[in-house]
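Peer 1: Based on what follows, work out the 3D shape:
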Amino acid sequence: MTPISKEEFMVILERQQSSGLSIKDFCSNES
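Peer 2: Coordinates of the predicted model:
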């Protein structure tokens, strides 16, 4: 997992929530 800034994390979190996936599923899709 590459370190990210809080701003980047918030953007990713918004995308994850709008996608409706769980964090784990979303992260495996992103990587």
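Peer 1: use CA for all of it now, contacts and neighbours both
Peer 2: Will do.
Peer 1: so where does R15 fall, helix or strand?
Peer 2: Here R15 is covered by helix 6-19, with elements defined by DSSP states H and E.
Peer 1: Distance check, the residue nearest in space to the middle of the chain against K24.
Peer 2: Against the mean C-alpha coordinate of the chain, by CA atoms, centre = their mean, the closest residue is I12 at 3.8 Å. Counting by CA to CA, to the nearest Å, the separation of I12 from K24 is 13 Å.
Peer 1: Next, the second sequence, to be compared with the first:
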Amino acid sequence: MGDITVKMLSQQLKELVKAKLVIRKDYQEFHQR
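Peer 2: Below you'll find the predicted structure:
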């Protein structure tokens, strides 16, 4: 069970980081206009 939880958490973390990078990119492009 502990193993599954770690996998789920790491997966969520990856998604979060991905979303953050996408947001940052949009933010920079928005400010360059």
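Peer 1: thinking again about what came up before, point out the other helices and strands that the very next helix or strand once past the helix holding R15 of structure 1 packs with.
Peer 2: Using DSSP H and E, the helix or strand that follows helix 6-19 of structure 1 in sequence is helix 23-30. Helices and strands touching helix 23-30 of structure 1, by 3 or more CA pairs under 8 Å, 6 or more residues apart in numbering; DSSP states H and E: there are none.
Peer 1: Show me what helix 23-30 of structure 1 is in contact with.
Peer 2: Q16 (CA atoms under 8 Å, 6 or more residues apart in numbering).
Peer 1: 10 Å instead, please
Peer 2: 1, 12-13, 15-17, 19-21 (CA atoms under 10 Å, 6 or more residues apart in numbering).
Peer 1: ditto for stretch 2-20 of structure 2
Peer 2: 21-26.
Peer 1: if you set the cut-off to 8 Å instead, what comes out?
Peer 2: Against stretch 2-20 of structure 2 from outside (CA under 8 Å, 6+ apart): no residues.
Peer 1: Distance from the chain centre to it, please.
Peer 2: The chain centroid and the centroid of stretch 2-20 of structure 2 are separated by 9 Å, computed with CA atoms, centre = their mean, to the nearest Å.
Peer 1: follow-up on the earlier one: so how far does the helix holding R15 of structure 1 sit from its counterpart in structure 2?
Peer 2: Superposed on structure 2, helix 6-19 of structure 1 shows a mean distance to its aligned partners of 0.2 Å (mean CA distance after the TM-score superposition for structure 1).
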